[in-house]
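Asker: Could you work out the structure for the sequence below:
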Amino acid sequence: MSKIIYTHTDEAPLLATYSFLPIVAGYAAKAGIEIETRDISLAGRILAQFPERLTEEQRVGDALAELGELAHDPSANIIKLPNISASVPQLEAAIAELQALGYDIPAYSANPETDEERDAAARYDRVKGSAVNPVLRQGNSDRRAPASVKAYAKAHPHSMGTWSADSKTDVATMGHDDFFANEKSYVSPSDDTLRIEHVDASGAITVLKSDLKVLEGEVVDATFMSAKALDAFLEEQVARAKAEGVLFSVHLKATMMKVSDPILFGHVVKAFFKPVFEKHGADLAAAELSPNDGLGAILAGLDALPNGAEIKAAFDAALAEGPELAMVNSDKGITNLHVPSDVIVDASMPAMIRIGGHMWGPDGQEADTLAVIPDSSYAGIYQATIDDCRANGALDPATMGTVPNVGLMAQAAEEYGSHDKTFEIADAGTVRVVSSSGDVLLSHEVEAGDVWRACQTKDAPIRDWVKLAVQRARLSDTPAVFWLDVNRAHDANLIAKIEQYLPEHDTEGLEIHVMAPAEATAFSLARIRQGLDTISVTGNVLRDYNTDLFPILEVGTSAKMLSIVPLMAGGGLFETGAGGSAPKHVQQLVAEDYLRWDSLGEFFALAASFEHLAQATGNDKAQVLADTLDRATGTFLDEDRSPGRRLGTIDNRGSHFYLALYWAQELARQTDDAELAGAFAPLAERLAADERSIVEELLAVQGESADIGGYYRPDAAKAGAVMRPSATFNDAIAAL
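Answerer: Purely as a prediction, here's the structure:
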C-alpha cells in the first residue's frame, strides 16, 4: 500500500487536523493509500528529548529524527503543516503546561550552572527556534500561488489600504557595522573539518566550535553585528520616531533566528527604555528578567521584586516620554516590544504595507510607522516596496501579476543553519575560522557584546537550486531573477557558482537575471503593476520574506501558497502554505468554539502529494484523487466556502465539509476510474442530501467555550470531539 505521512504540529493547524484528517484518510483509502501521522509539535519534540524521565505510557518517539531520515529516502511523501518555531517564552510556556499535565521534565535555564542544567539546556536547544525545517527540508523550495487562488483573488479582490504620497512610513536599517557589512565568505576547496575560536587580548584561545565539517565546494560565511553600533543606531531611531511623530516598531525573526534575534530584540528593549535600564538594570538582571524575553516577561516578574512598583512606574514613564509604540493588541496594551515572537518581520512588514504603510497605535488607530530592521541584508526589499507604493499607490489584486519563488534552503542552507555557530561575544578579541591544517580562513576583530555568526551552504543544494530555477522558468515561460548582491560576500560566491552551473541547462529563450534584492523588488513590482509574472530565485531568508510579502499583497494571505519541496533524494515534502500557526485562532476557538483557520494550504499540498505519489509509484488512482481535489478546490473557492469572519458563518470545520462534498462529487462524475466513481457516488449523494443538517450541527456549537484539554498538548479525545461536532457528517465519512 502507498503511504503518505501527515504531520501533527501546533495551534490552529493541529486543531484543523482533527477535523480534516479523517476525511483525507477515508478518501485516500479508496485509492489504496495509507495516511500515517507523526507528531512534530513543540510538545512532542520536548517530550522526545527526555524519555528516561517519563513513564512508559508517556514516552513518545523522536518523530522529527525519524522524518529527517525519511527525507533522504526516495519513497518519502510528507505533508508538513506549520509548526511553532519556539521562542524562549513559548518554550517555557510549553514546559510549564507539560509539567502541569504530569510529565516529569526539567525547567529550562538560559544560564545553566550545574551539569544537569547544562544537559537539559542542550536538549531544549535542539527544540527551540527553527528546529523542524532544517531537518525536513532536504531539498529546495518551489512556492507559488495556485492558479485557482490567483483567479479567485482577481475576481474577488481583497481590501487594500490607501497609500498617501506624503506617508512618513519608512524602514530604518544600519547599513554599516552589521551582518551585511561585516560578512566574509570562503569556498572550501576540499572536504575539511574547521573550528571556530576566540582569541582574547592576552592571546588565550577559546574554542567556540570544534567540529565544523565542510564539503568540497561548500560556501562558508562569517560575520558579526557590532553591539556598540547597534545601540547607537537604535537610540537614533527612537529619537527619530519621536521627532517625526510616527510609531516605533522593530521587525526581527526571533523564532527562526533563535540565537541572534532574541539578543537583538533585547538591545531594542534596552534602547527604548534606556533610563529604566540605566537605573534598574542590575536589579532586573539579578532577578533574571531579561530584555531578550521582551517587556511582557519583565513586567510579569516585577511583583516579585521589592522595588517592583518603582520599576513599573519607570517603564510607564518611559512609555509616556518616548515615541508611541506600534501595538500587537491595542485593547490589551500589548506592544511591539512585549514578546519577541509576536512581531515576525516576514509577516509583519507585508501586513503593514497592505494597509497603507500603517501599524496600530496605542489609541487603536492606524498610523505611519518607522519600521526598524537593524541588519541591512534584506531591509531594502521593504523600503523598495514602500517607495513604490508611496509613488504609485496601493497595488490592485484584481490586475496584478504574481511572484512565485524558488528558494535555496536544502540542508540548512544560509542563515537558518547558523544557530550552532552563533555566539554573543564575552570579551574583546578576534573570532576566527580555522582549517584542520591551522590556516585562518575568516576572521573578525570583535568587542564584548557583539553577535558573531557563521553559516554554511553546501554545493549540491546550490546546483539543484539553479536546476530548479531553470525548470520553473521553462515550465511557466516566466522571467527568473536571482536576488543576489554582488557587493555581499556570500552572494558574490553564489553568483560565481550560478555562472558555472547555468551552462549545464538549456536556457535558450529564457530570460534570467541577477539583481540585488532592492533592485529585484523594484523590477518585480513594476512588472506586477503591468499584470506580469516574475520568478524570484532567492536564498533561504528571502524565500521566507518573499513568500509572505507577495502573496499577502496578491491574494491576501500567505497561507494559500502551494509549497513543494522536491527532495534531493527523489521524495517529496509538501508544505501547507507559508503562514504561521495562528495562536489567535486557538484563543478564539477556546473562547467561542469558532476556528477561523483556513485549510486551503492543506488542500493544495494534499493534491500535490497525491500527484507525486502517482508519478513515483504508478498508482493511477492517486492521480485521480489529485485531479478531482484540484477541481473541488476550484469550486470551493468559487462558492466562497473558506471560513467566515464572525459567529454564525461556517468556520474551519464547515469549510472541510464543503471540500469533502465537492471532492466526492468530482470523484463520482469523473470518468478515469469507474471503481472510484462508484465508490464515491453514494457519499456525494448523501452529503448533498444532508447538507442543511450538517451545517446546522456545525453552527449549533458556536458561541460557547470549548475545552480542548491543553494549548501545547491538547487532549486528543477532547479536541477531536470539539473539531468534529456533526454526527451526521462523521457517520457519512465513517461509512467509507
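Asker: contacts and neighbour counts: CA atoms only from here.
Answerer: Fine.
Asker: what about residue 508, neighbour count?
Answerer: Using other CA atoms under 10 Å, the number of residues around residue 508 comes to 7.
Asker: Please generate a structure for the following sequence too, so the two can be compared:
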Amino acid sequence: MSKIIYTHTDEAPLLATYSLLPLIEAYAKKAGVEFETRDISLAGRILAQFPERLTEEQRIGDALAELGDLANDPSANIIKLPNISASTPQLKAAVAELQELGFDVPNVPEDPQSEDEKDIAARYDKVKGSAVNPVLRQGNSDRRAPGAVKAYAKAHPHRMGDWAADSKTRVATMGENDFFSNEKSYISPADDTLRIELVGEDGSTTVLKEKLPVLAGEVIDGTFMSAKALDAFLEGAIAEAKDDGVLFSAHLKATMMKVSDPIIFGHVVKTFFAPVFEKYGADLAAAGLSANDGLGAIYAGLAALPNGSAIKAAFDEQIAAGPELAMVNSDKGITGLHVPSDVIIDASMPAMIRIGGHMWGPDGGEADTLAVIPDSSYAGIYQATIEDCKQNGKLDPATMGTVPNVGLMAQKAEEYGSHDKTFEIPQAGTVRVVNGAGETIFDHEVDEGDIWRACQTKDAPIRDWVKLAVTRARLSGTPAVFWLDANRAHDANLIQKIEEYLPEHDTEGLDLHIMAPAEATRFSLARIRQGLDTISVTGNVLRDYNTDLFPILEVGTSAKMLSIVPLMAGGGLFETGAGGSAPKHVQQLLEEDYLRWDSLGEFFALAASFEHLAQTTDNAKAQVLATTLDAATAAFLENDRSPGRKLGTIDNRGSHFYLGLYWAQKLAEQTDDAELAAAFAPLAATLAENEKTIVDELIAVQGTSVEVGGYYRPDDAKADAVMRPSATLNTAISQF
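Answerer: I've put the predicted structure just below:
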C-alpha cells in the first residue's frame, strides 16, 4: 500500500475532514493507497506537551515532531490543512476547554517565576503561533491559482467594491525607528555558534540567547522597533483618523508573529485608551488583565474587580471620544481591538481593498479606513495597491491576470517572527550579537520596552528558492520578480546570493527582475490589468501576504489555491489553502447546522498528492486517481457545486457529495485502467440514481443548532454524526 498522511487540524477544516476523509479513503483504497491521520491541532499540540499529567488513555504522541522527521524523508507525502496559529487568548481558551473535558493540563502562566512555571511556559511557547509551519515546511513554496479556478473566476466574477478617486483610505506606517529601518544583516563565513546578549547601561550583561547555531553562508538578521517611536506614531495615527473622519484599524500578525505583534497590539490598545490605562492601569495589571490580549479579555475580567463597572465606563467613554473603530462584528460590538488574532493583516487588508477600501464601522456600514501597519517593511505593498485602485478603479476578475508565488520558507527561513529570538527589552543598553570568537557581528542601542528580534535564513534553502523560481519562470513562460529592496539589509544580502546562484541555471530567454516590494506591486498590478501573469518570488512573510492579497482579488479567496511544497529531501507537502473565516464558519455550523467552508483547496492538494505518489512509487492507479480527480474538480466548478451562501442550498457536505459523484463518474468513464473503471461504475450509478435523496437528506438537517462536543477538540462520534447526515450516502460509501 502507498501511503498519504492527512493532517487532523482545527475549526472548519477539521469539521470538513469528518465528511470528506471517509469518501477519499474509500476511493483511494481501490488504487492501493491508504491514508493515515496525524493530529496537529492546537488541542493535540497542547496534549502532546504534557504526557506526564494525563492518563494512559488520554496521552497522544507528538504528531508534529513525527511529521517534522517525516518531512526530511524522501518518501514523505503529507496533505496539510489549515491549523490554528494560536494567539494567547486562543491558547488560553483551548486549555480551558481541555480542562473541562477532563484533561489535567496546566493553566498558561501569566508571569512565570518558579522553575516549574517557566517550564510550563516554555512548553506552551512551542504550541503558540506558527508552531506547525516551520516544522513541516522543509521545502520552498510553489503556490498558484489552478487553471480551473481561474477560469471559473473569469466566467463567474465575484463582486468587487467600487473605488472613489477621493477615497480617504490609506496606510499609515512608521518608516523610521521600526524593524525595517533598524535592520542589520550578516552572512556567516563559517559554521559558528552565536550569542545574543544585552549589555545594560549599568554595565550588567544579560544573555538573551546563549547558543544560536549557524551554518556557513547563513544570513542572520537583527533589528528592533522603538517603543517610544511606536507610541508617538500611534498617537499621531489616532489623531489623523479622528481628523479625517475615517475608521481606525490596526493590521498585524499576532498569530504567526507570536512574540512581537501581540506586544505591538498591546501598544495600540494602550495608546488608544491612554486615559483609561493612566487611571486604571495598575488595577488591570494587578488583576492580570493585559492590553496585549485585547479588549475582549479585559472586559471578561472586569466583573471580578470591585471597580470593574467604572473601568468599563471609562473604556466606553474613550471609544466615544476617539475615532470610530473598524469592527469585526458590529452587531455584537466587537471592535478590531477586542482580540489580537481577529484582524490578521494578510486577510484583512486584501478584504478591505476588495470591497473598495472599506471596513465595517460601528453602525454596520462600510467606511473609509486608516489602515495602521506600524512596521514599514511591507506596508508599501498595500499602499501601492490602494493608490492603483484610486487611480484606475477596481480590478476586474473577469479579465485580470494572475500573480503566482515562489516563496522562500524552507528550514525556517526568515522564521516568521523569530519566536525564540524576539525580546521585549527590560532595560536600556546595547543588544549585541557575538560570534564564537567573542567578536560583535552587529549591535543595537535600545531602550526599555523596545522590541528586538533576529531571524535566520540558511544558504541551502536560498539556493533551492532561486532554482524553483527559474524552473517556474521557464515552465510558465512569464516574468518572475524577486521582491527585494536593496535598501534593506536582509534583502541586500539575498540579492547578493541571487546574483551568485542565478548563473548556475539556464536563464536565457527568461524575464527575471529584482524590485523593491512597492515597485514590484505596481509592476504586477499594471500587468494584471492587461490580463498578464507575473510570478512573485518572495521571502517567507511576503509569501504569506502575497498568497492572500492576489488570490483574494483574483478569485475571491485564498482557500482555492494550489500550494505545493517540494520538500528538499525529495518528498512532497501539499497545502490546502488559508484558514480565513474558519471561526465564523464553525459558529454558523453550531447555530444552524450549515458549514460554508469550501474544500476546493483540499481537492487540488489531493490530486497533486496522488500525482506525486504515482511518480515516486510507480503506482499507475494513483495517477488515474489524480487525473480523474482534476477532471471531477473541473466539473464541480462548471456546475457550481461549491457551498452556497444561505440555508436551503448545499453546504460543505453537499459539495463533498458532488465531488464524489463526479469523481466516480470520471473514474468509471476513463480508459487507462479497466479494473478501476469497472470498480467505480456501480458506485457512479448508485450516486447518480440517489442524487435527489442524498441532497434532500443533507439539506433536511439545516436550520437547527448542533453540538460537536468541543470547539478545539470535538468529540469524534458527535462530529461524525453532524458532518455525515445522509444515511444513503454513508451506505453507498461503506458498501463500496
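Asker: Make sure residue 36 of structure 2 is indeed in a strand.
Answerer: Yes: Residue 36 of structure 2: assigned to a strand according to DSSP: H, G, I helix; E, B strand; the rest coil.
Asker: quick one, what contacts it?
Answerer: Contacts for residue 36 of structure 2 (CA atoms under 8 Å, 6 or more residues apart in numbering) come out as 3, 4, 5, 6.
Asker: Residue 42 of structure 2 versus the second one, what's the distance?
Answerer: To tie it back to what came earlier, the one meant is residue 4 of structure 2. To residue 42 of structure 2, residue 4 of structure 2 is 22 Å away according to CA to CA, to the nearest Å.
Asker: So for these two, which sits in the more crowded spot?
Answerer: Neighbour count, other CA under 10 Å: between residue 4 of structure 2 and residue 42, residue 42 has more, with 27 against 21.
Asker: measure residue 22 of structure 2 to residue 36 of structure 2 for me?
Answerer: 12 Å.
Asker: Excluding chain neighbours, give the residue nearest to the residue most central in space within structure 2 in space.
Answerer: The centroid of structure 2 falls nearest to residue 578 when counting by CA atoms, centre = their mean (5.7 Å). Setting aside the residues directly before and after it, residue 578 of structure 2 is nearest to residue 559 in space (CA to CA, 6 or more residues apart in numbering), at 5.0 Å.
Asker: That neighbour contacts residue 575, correct?
Answerer: No: using CA atoms under 8 Å, residue 559 of structure 2 makes no contact with residue 575, being 9.9 Å away.
Asker: what touches both of these two?
Answerer: Applying CA under 8 Å, 6+ apart, one finds that residue 559 of structure 2 and residue 575 are jointly contacted by residue 601.
Asker: circling back: sec struct for the residue nearest to residue 578 of structure 2, please.
Answerer: coil.
Asker: what's the neighbour count on it?
Answerer: With other CA under 10 Å as criterion, residue 559 of structure 2 counts 26.
Asker: now do residue 541 of structure 1
Answerer: As a burial measure, residue 541 of structure 1 scores 20 neighbours (other CA under 10 Å).
Asker: what's the mean distance for the helix or strand that contains it versus structure 2?
Answerer: Taking DSSP states H and E as the definition, residue 541 of structure 1 sits inside helix 540-555. In the superposition with structure 2, the average deviation recorded for helix 540-555 of structure 1 is 0.3 Å (mean CA distance after the TM-score superposition for structure 1).
Asker: Onto which residues of structure 2 does that helix map?
Answerer: Using TM-score structural alignment, helix 540-555 of structure 1 corresponds to residues 540-555 of structure 2.
Asker: Centre of the chain to that stretch, how far?
Answerer: Chain-centre distance of stretch 540-555 of structure 2: 10 Å, with CA atoms, centre = their mean, to the nearest Å.
Asker: ok, now stretch 384-401 of structure 1?
Answerer: On CA atoms, centre = their mean, the centre of stretch 384-401 of structure 1 falls 24 Å from the chain's centre.
Asker: now do stretch 652-667 of structure 2
Answerer: Worked out by CA atoms, centre = their mean, stretch 652-667 of structure 2 lies 28 Å from the chain centre.
Asker: same question, stretch 674-693 of structure 2
Answerer: 38 Å.
Asker: And the helices in the stretch 551-700 of structure 2, which stretches?
Answerer: Ranges of helices in the stretch 551-700 of structure 2, per DSSP state H, counting those that start in this stretch, are 582-592, 600-617, 620-638, 652-669, 674-689, 691-700.
Asker: which part of structure 1 lines up with the fourth one?
Answerer: This points to helix 652-669 of structure 2. So helix 652-669 of structure 2 sits over residues 652-669 in structure 1, by TM-score structural alignment.
Asker: Please point out which parts of the matching stretch sit buried.
Answerer: Residues of stretch 652-669 of structure 1 classed as buried: 652-669 (neighbour count, 16 or more other CA atoms under 10 Å).
Asker: got it, and stretch 717-724 of structure 1?
Answerer: Under 16+ other CA under 10 Å, the buried positions of stretch 717-724 of structure 1 are 719, 720, 721, 722, 723, 724.
Asker: same check, this time on stretch 503-520 of structure 1
Answerer: Here stretch 503-520 of structure 1 shows 512, 514, 516, 517, 518, 519, 520 as buried, counting by 16+ other CA under 10 Å.
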